[in-house]
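> Below: sequence and its predicted model.
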Amino acid sequence: MKIYLLEDNSIQMGRLEDAVAHELMTFGKDLSCVQSFDKPDQLLSAITSNTSDQIFFLDIEIKGEDKKGLDIAKIIRQNNPYAIIAFVTTHIEFMPQAFGVTAYKYINKTLDEASFRKEIGETIAQVFPINATTTDEFFLYKTESQLINLPMDQILYLSTSDIKHHVHLQTIHTLMDIRANLADFKKIHKKLYPCHRSYIVNTDMIISVNLTNYEATLINGQVLPVSRMKIGKIAQIVEERGRGC
C-alpha cells in the first residue's frame, strides 16, 4: 500500500499527516507507506506503479492555482484507473468536477477533528476490505497485456461494451475497460453470476430484487436488468445470503 499526500500549506499538511497516522494505527500500519508533497510534479515523479492499493489525498488549490489538484487527479486517473482519490479542500464549488475524475471522497478542511479523521479513516479502509481474507475473495484476471487483481467487495458487475471483444468492469470507484469477452468471466468467481446476456453481477452487491420488473438493485443504487430465466435464481441467492447460508 502507498499513500500520497499533496498539500502546500505546512499547517494543513501536519494535520493531514496526523490524521493519516492515527487511522493507519487501527490497521497496524505506520507512516512508512506515506509520502508527502507540496509540489505536484514531485508527487507524480514519485509514483512508480499503478495498483489498486494506492491512495491519494489531494488539495485542490496548490500554489495559488485554483484547480491544480484536479489537474493532477486527472493525470493519476489516466495512468491508474484503480487508485483511490480523495480531495481534501475548502473549495466546495469544485465538488462536481472532483467526482468527474471518479474521486472516492471529498473531505472538507473545515470539519472538526473527529469528523475529519473519520473521513480519512473511511478512505484508507478501502484498501483493507473486511471480508477479503483469502485469495478466494479477490477478482483475478490475467492476460498477456493485463493483470487485474481487486478485492471482490469492490466489484459491482461486468457488462458488454459497444467495442467488439471489450468488457466493462464497474467497481465501486471507477469504470474499467477490459479486452475480453463477457463469457470469459462466467466462472472466474463463485459470487459472479450471469444475470442477463449483457451483465454478470457480483451477487454480494445486490440489495433488492424486483420480481415483477425483472431487476436487481445494487448497493450504489444502480439497477441492472435480470432475465426472466435468471430472476428466480438471483432472488434465491440474495435470500440465502440474508440467512447466512
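Received the coordinates, thanks.
> For the rest of this, base every contact and every neighbour count on C-alpha atoms.
OK.
> List the buried residues for the lengthiest helix in the chain?
Longest helix in the chain by number of residues (criterion: DSSP state H): helix 10-25. For helix 10-25, burial by neighbour count (16 or more other CA atoms under 10 Å) applies to 13, 16, 17, 19, 20, 21, 22, 23, 24.
> what's near enough to touch the last one?
Read that as residue 24. 30, 31, 121, 124 (CA atoms under 8 Å, 6 or more residues apart in numbering).
> The structure to be compared is supplied as follows:
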Amino acid sequence: MNIFILEDDCNQQRHLKSMVQRISQEISLTDLNINIFSSTDQLRLGLPLPSKENVFILDLEINGIKTAGLEISKLIRQHDELANIIFITVHDEFVYTTYKYRVSALDFIAKDRGNIHDELKKDLIHINNEIQSSLVEETFTYKSYSETLQIPLKNICYFEVNPDNTHSCIMVTTDNKEIQLNYNLRELQKIDHRFFRCHRSYLVNPLQIKQIDFLHHVVIFYNGLTCPVSRRHEKALFNLIKR
C-alpha cells in the first residue's frame, strides 16, 4: 500500500506518519510505503502511477489556503481513478463541498471530533480488503505447452501474433518478458473480454495503457513499451481507457 500524506505542519506530519505505521502493524500490512508532502506543488510533481494501492491522506488547508486539499484532490482523481482519497481536517464545514468536487472521497475525518486513529484504521482495513480481493480476481489463466498457469492481469502489456506459428501468440509482460501461448489472437479475444483488439496483430491490456499517440498511431504503456493501433480502433480504445 502506498500512502501519500499532504500536511504542511511538521508536527502533524510526524503524528500522521506514526499513526499510519502503528495501524499498519495492528492490521498486519507488510508492504507499506509512506510519502509526505508539505505543499500541493510537491504532491503534484510526485503523483504515482494509477493504482488501487494508492491512498492519499489530505489536509484541506495547506499554507493558508482553506480549499487547497480539495483542489489537489481534483487533479489526483483526474490522474488516478483507482486511488483512495481521505480528508483529515479541522474544516469539517467543507464535508458537503467534497461532493461538489466529485472526487469520490472514501472518508472525511474531522481532527477535532472522534478518534482519528480508529477512523483511519477502519479506512485502511477497508482499502486493504479491496486490494486483496482485486488481486484474487484480476488474474489471467493461460496454457503454455503442457502447463496451465496464472499471471496477474496488471503484469500484462499486450499480445502479438506469432509469425512462426499461426496457432499461437506471444504475451509481452510489464517486465519485458515474452511468453508463447497456445492461442491465436482471435481465440484469446473470445476467451477473455478484458483485452482489446487495437490492431490485426495486437491485443492490448487497457489497464497498462498510459496514452495513445494519435499522430504516430501507437499505444504507449506505463513501462515505456509501445505497439501500433489502427486508426479505426483509436477512438474506441481511447474511450475505454478514460473510464
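Structure's in. What do you need? Bear in mind that the values here come from a model prediction, so they are computed numbers and not experimental data.
> and the longest helix of structure 1, how far from structure 2 on average?
Compared with structure 2 after fitting, helix 10-25 of structure 1 deviates on average by 1.4 Å (mean CA distance after the TM-score superposition for structure 1).
> any idea how far that helix is from the chain center?
22 Å (CA atoms, centre = their mean, to the nearest Å).
> try stretch 43-56 of structure 2
The answer for stretch 43-56 of structure 2 is 8 Å, by CA atoms, centre = their mean.
> what's next to it, contact-wise?
With CA under 8 Å, 6+ apart as the criterion, stretch 43-56 of structure 2 contacts 1-6, 37, 72, 76, 79-86, 127, 131, 222.
> Span of it from start to end?
From its first residue to its last, stretch 43-56 of structure 2 covers 10 Å (CA to CA, to the nearest Å).
> Over to stretch 209-217 of structure 1?
Start-to-end span of stretch 209-217 of structure 1 (CA to CA) is 6 Å.
> repeat for stretch 31-48 of structure 2
OK, stretch 31-48 of structure 2 end separation, CA to CA: 16 Å.
> if we can go back for a sec, name the nearest of the contacts of residue 24 of structure 1 relative to residue 139 of structure 1.
residue 124 (19.9 Å; CA to CA).
> Surely the closest one is within a helix?
Yes: counting by DSSP: H, G, I helix; E, B strand; the rest coil, residue 124 of structure 1 is found in a helix.
> What residue in structure 2 is paired with it?
Aligned against structure 2 by TM-score structural alignment, residue 124 of structure 1 finds its counterpart in residue 124.
> Next up, the contacts around its match.
Contacts for residue 124 of structure 2 (CA under 8 Å, 6+ apart) come out as none.
> Tell me which residues touch residue 20 of structure 1, please.
Applying CA under 8 Å, 6+ apart, the residues near residue 20 of structure 1 are 31, 117, 120, 121.
> List only buried entries from those.
For these, buried by 16+ other CA under 10 Å: 117, 120, 121.
> For stretch 152-159 of structure 2, measure first residue to last.
15 Å.
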